[in-house]
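# Here is my input; please provide its structure:
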Amino acid sequence: MDTKKIETLDVALMRASKKIKVLQALQWPLGAEEKFLETWHRGNPTLPEITLERHDYDDSISTLEDIESRCDLDDPVEKFLAETAQSYGYAARMLSAVGTPDFTTYATKIYGRPDTVYKLQGMSAVDGANFFLEVTDALLGNVNLPPTPTDISADDFAGWLKAEVDEFFDKDTVEVVVDKRLSSKALAGASRIRVRGSALFSQLDKDQLLFHEAYVHTATVLNGQKQANLKSLSLGAPRTTRTQEGLAVMAELMTNAMDINRLRRIALRVLAVKQALDGANFIEVFKFFLDAGQSEEESVRSAQRIFRGGDMKGGIVFTKDAVYLQGLIEVHTFMRVAIRDNRPDLIRNLFAGRLTMGDALRLAPHFESGWLYPPTYLPVWASDLRRLAATMAYSAFVSHIKLERVYLERAIEFEEELKATQPAPSR
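So this is what the prediction gives:
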């Protein structure tokens, strides 16, 4: 390993990536969603007219291409640097092509398509989304599932979250700020977590956003910053998005923070991305979310997430929202196999910075040697490998049970069958 070369490339990559901030560049102007809802309430909805500024990324792209060309792909560290540089190059080209077909071309290079069938899984994110919606459809409106009250203000939520992150990130300072421009309920960085000012939060939101945003997204950036030999592990590189979001959604499941509405939101976004790719316009996608039970405000924000940087008429969209479900499936499978193959260290490696699952495997020897550091911040559910192993082992077992052959009355039948097989008591 040429450590001097790696250090040079690492520093160059950190500098070249600084200007490329995808979500910031695609942010809609304040009040755009409200303006659309005004036309909706008047009974004459019109497509939002959004003009995003295009920036010149030519210098950054040139530098990133140079970094990529200088990397030896046979070396796992240099391969990480090359692929990270390439993904930032794709992101720069995507942002340079806002509103054009090339925007979606590069978006799908980075985030993939929701209808891609993965060879080993034999299914796509669309298939997974349809399954979850089918399973949960019957539960909606069930009197046995009480509604979740949403009555916590953004200021109160931010105050609670600040206390939690201060306790967890005891070696760093993480701000929590209220941001009225935010489209999602919360967005995490290394030193700051933003909370949407117009949102109301529930008790479930507390755990979901704490475990998802703070204990995964913020934690992995801070852990990456503490890497002395590979600082670019702290970069939120576009290529790591699927693993990052999969890990974050997995955290919600492992901590019982996931609820039925959150699961459905993730599934609905996958189908909405597919519809928009197939030509559905902004209004049609908005109606899709509305018909699925979301409020008008959440429906317009959900549609906005998909059309940011795209064409409101459809066909040109931002495909990032399709990665949450696919990432969850991949991360869950990766963890199961890591436990099966007695490699729990690979799970820990995923938190040591912003990595893909492939990175965690390829860079494992460097973690073992101490050249790369283990994570400083690791959520409890991922740090107690004995409990995690039990959960993954049980998950692997129950996946073999075919529910289509099982019905509720079978519980009574099973008891009767069991009695019939027992010997009669002696007299």
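# all contacts plus neighbour counts: C-alpha atoms, from now on.
Fine.
# Whichever helix or strand I347 is part of - contacts with which helices or strands?
Element membership for I347 (DSSP states H and E) is helix 345-349. Contacts defined by 3 or more C-alpha pairs under 8 Å, 6 or more residues apart in numbering; DSSP states H and E place helix 345-349 against helix 323-340, helix 357-362, helix 364-369, helix 380-383.
# Including mean neighbour count and distance to A125, could these go into CSV?
Formatted as CSV, the helices and strands packed on helix 345-349 follow (neighbours: other C-alpha atoms under 10 Å; distance: least, C-alpha to C-alpha, whole Å):
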stretch, mean neighbour count, distance to A125
helix 323-340, 21, 5
helix 357-362, 18, 18
helix 364-369, 14, 29
helix 380-383, 14, 25
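# Please give the structure of this sequence too, so both can be compared:
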Amino acid sequence: MTNESDNNTPERKTLNRILSKIQNNEPLRITLPNKGLINMEKPVPFMVVYRIPPSGKDGFTSRLGKTESSYLHAHDSAATSEIIKSVANTLADRFKGFLLLEVWLAEEGNVAPFTVHVGQKSGAEVAEKLKTELSKIKILGNFLKANVNKGKNVVAPDYYKPLIEAKEANKSSITLIGLEIAPVYMNEATGKAYPLFLRDLRAKFSKAIRKGFFEFVRMHTSYNATNFQMLGTTSLRKNVFEIDKELAHYSNLFDFLLLVTPINADEAWKDFKKSNFLKEPVFHYRPMPIDPELIKRKIYNLPIEEISDPTLAFLFRDKRKEIDRMLDMMAEREKPDFMLTSLQLFGPIDEKLLETAKAILIAIEIPETTKKKKMISAKEFALMAEEELEWLKLQDPSISTAVRIRDDIEGILVNRGTLNINKNFQVSEERAFALLQHEIGTHVVTYYNGKAQPLQLFYIGVPGYEELQEGLAVFAEYMADGLTLSRLRTIAARVVAVHQMVSGSSFIDTFFLLVDKYEFSESAAFSLAMRVYRGGGLTKDAVYLKGLLNIIDYIKKGKSLEPLLIGKIRQGYIPVVQELIHRQILTTVPIKPRYLDEKYLVKYENIRSGGNVFNMIHE
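I've put the predicted structure just below:
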């Protein structure tokens, strides 16, 4: 019998507070004595436990649980034991089963990187699943070995008793599994960890144990989960939002494309023409509004290493690297290294892409005569754009319907969700709707879908997003029945022009190749070359065709376009996006473009059933 004074002790008050939050389905994050912590974002039938050894905590094992949605780390004590038993019993009753996974650092050398200890029948399949998943961890070209050790009293480190005695655990449908980890991430001579090895191991370890939890949840509990990632963390710590905000701030301090786009394109064309196309054009650019070195210093001072979630830490490190490269390009504008950094940022042109581009240019015949097309002015196109934005606004009232007509840009571009149009811009009537789907249906839609997410990263753009964005945007033109033969020739010619530039050809040589071999008009060839040679050599224009080909392959696998519109992401990020959706960190796509309406889907089906870029030509 417990007397009233026992209920008033600090330990009892802490326990009652923990159980009350579990009972009320409230997020649980409570500090325990001696800097201990129990964290449970929502009631789940598992918990990672780390008991600080008598010699003190280590830097790796003590942080492992912090990547998960339910964990406890604390010194071993009667109070800690009572908390663990009470939580386990309470949640075992609710979910018909509960798993306690205790992790500790191996004290002896020459043991396998992972040893899974299990003493109960209910843990046998889970132990084997953990062994299988941990054995898939590959670091520095080597798979890490995992073993299973079966025995009644082996589910705790040598220096502590088991969290719960096996007989008591069996009665309460509680399963105990121990995971002993060898310090393979550490230099034995110095005792210091290899930081990059450690980072990679932590991320892959987290994925492996979630799959183990999922096996247990699926087989032994009533908890509803359809994917192992649903068992991951669902809430974001304050430092995640702080770093996301800082990266967005530094990214927004400069507009990359505007800063590498000439402000004197019209004058340069006139001078180039006057020289009979024999004198290299001279381009002028906007003044640099930032000092790249100062911003670099600030982004590398951001403590991304303190983010315990491996997926989010990866996103931020990747974005920081991209900002770093863009800053390099800002500092290298009109210098030889500009092109080299551009290749790092946008990727190389492989042989298959180049051959496809050349084949498109050959396959599309240029008509000998063309009747004059009805052209739409910048003002008329702006009115059409405003109407399209009003239509999107019905799905999301936050969408701005502002369209800017200006004289300091080339053609049209979307900048931070706003469509900008050159005052002299014209587009043929047959291309206008398709162009709206390119610029507004893709670039504006993904901007606002990204803004609907909790992280700003998804609307400023994840690293390498341009390839998927432009591929989607060109595919949108196809869906809207406006991907003309002329347009296909243009995006193919961009690949050829980039290849010429990277191979060392001059602006003039590339210009004449486009005119003489591929029969572009002189003004069109100048525009193509200008886009590629601007800034010192911008390779971005190759991503339009590359992205389109990747989208075609993606659709032929029977996949939906909708997930690609969740923000400004790259195709390689789709597994990351799916994980974050499963973890309820990202929301599904709130805004859908017009070209996904049912009446346009026949074009999608044409591709899905075996189409390719050459079928687009024949259509």
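# After superposition, what's the TM-score here?
In this superposition the chains share a TM-score of 0.79, using TM-score structural alignment, normalised by the length of the first structure; 374 aligned residues with a C-alpha RMSD of 2.8 Å.
# Could you count how many residues lie near the aligned partner of L200 of the first structure in the second structure?
The alignment partner of L200 of the first structure in the second structure, by TM-score structural alignment, is Q426. By the criterion of other C-alpha atoms under 10 Å, Q426 of the second structure has 19 neighbours.
# list the contacts for Q426 of the second structure?
Applying C-alpha atoms under 8 Å, 6 or more residues apart in numbering, we find Q426 of the second structure in contact with 375-378.
# Distance to K109 of the first structure for the helices and strands packed on helix 345-349 of the first structure - can I get that in TSV?
Output for those, formatted as TSV (distance: least, C-alpha to C-alpha, whole Å):
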stretch	distance to K109 of the first structure
helix 323-340	12
helix 357-362	17
helix 364-369	26
helix 380-383	30
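# Minimum distance to D172 of the first structure: which of those helices has it?
Minimum separation from D172 of the first structure across those (C-alpha to C-alpha) falls at helix 380-383, 18.3 Å.
# Now do that closest one: which elements does it pack against?
helix 345-349, helix 385-398.
# Comparing those helices, which stretch has the densest surroundings?
Highest mean neighbour count of these: helix 345-349, a mean of 20 (counted as mean count of other C-alpha atoms under 10 Å).
# And for the helix holding I347 of the first structure, what's in contact with it?
Helix 345-349 of the first structure is contacted from outside by 335, 338, 360-361, 364, 367, 374-375, 378, 382-383, using C-alpha under 8 Å, 6+ apart.
# Next, format the residues you listed as TSV and append distance to A420 of the first structure.
Formatted as TSV, the contacts of helix 345-349 of the first structure follow (distance: C-alpha to C-alpha, whole Å):
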residue	distance to A420 of the first structure
M335	42
A338	42
A360	53
L361	52
A364	55
F367	57
P374	56
P375	56
L378	51
A382	45
S383	46
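# picking up where we left off before, out of the contacts of Q426 of the second structure, which sit inside helices?
Among those, the members falling in helices (DSSP state H) are A378.
# Highest neighbour count among the contacts of Q426 of the second structure?
A378 (22 neighbours).
# does that one really touch S428, like I thought?
No: in this structure, A378 of the second structure is not within contact of S428 by C-alpha atoms under 8 Å, at 11.2 Å.
# Contacts only, for the aligned partner of L95 of the first structure in the second structure.
Applying TM-score structural alignment, one finds that L95 of the first structure aligns to M330 in the second structure. With contact set as C-alpha under 8 Å, 6+ apart, M330 of the second structure has these partners: 256, 259, 288, 292.
# I appreciate the help and will end here.
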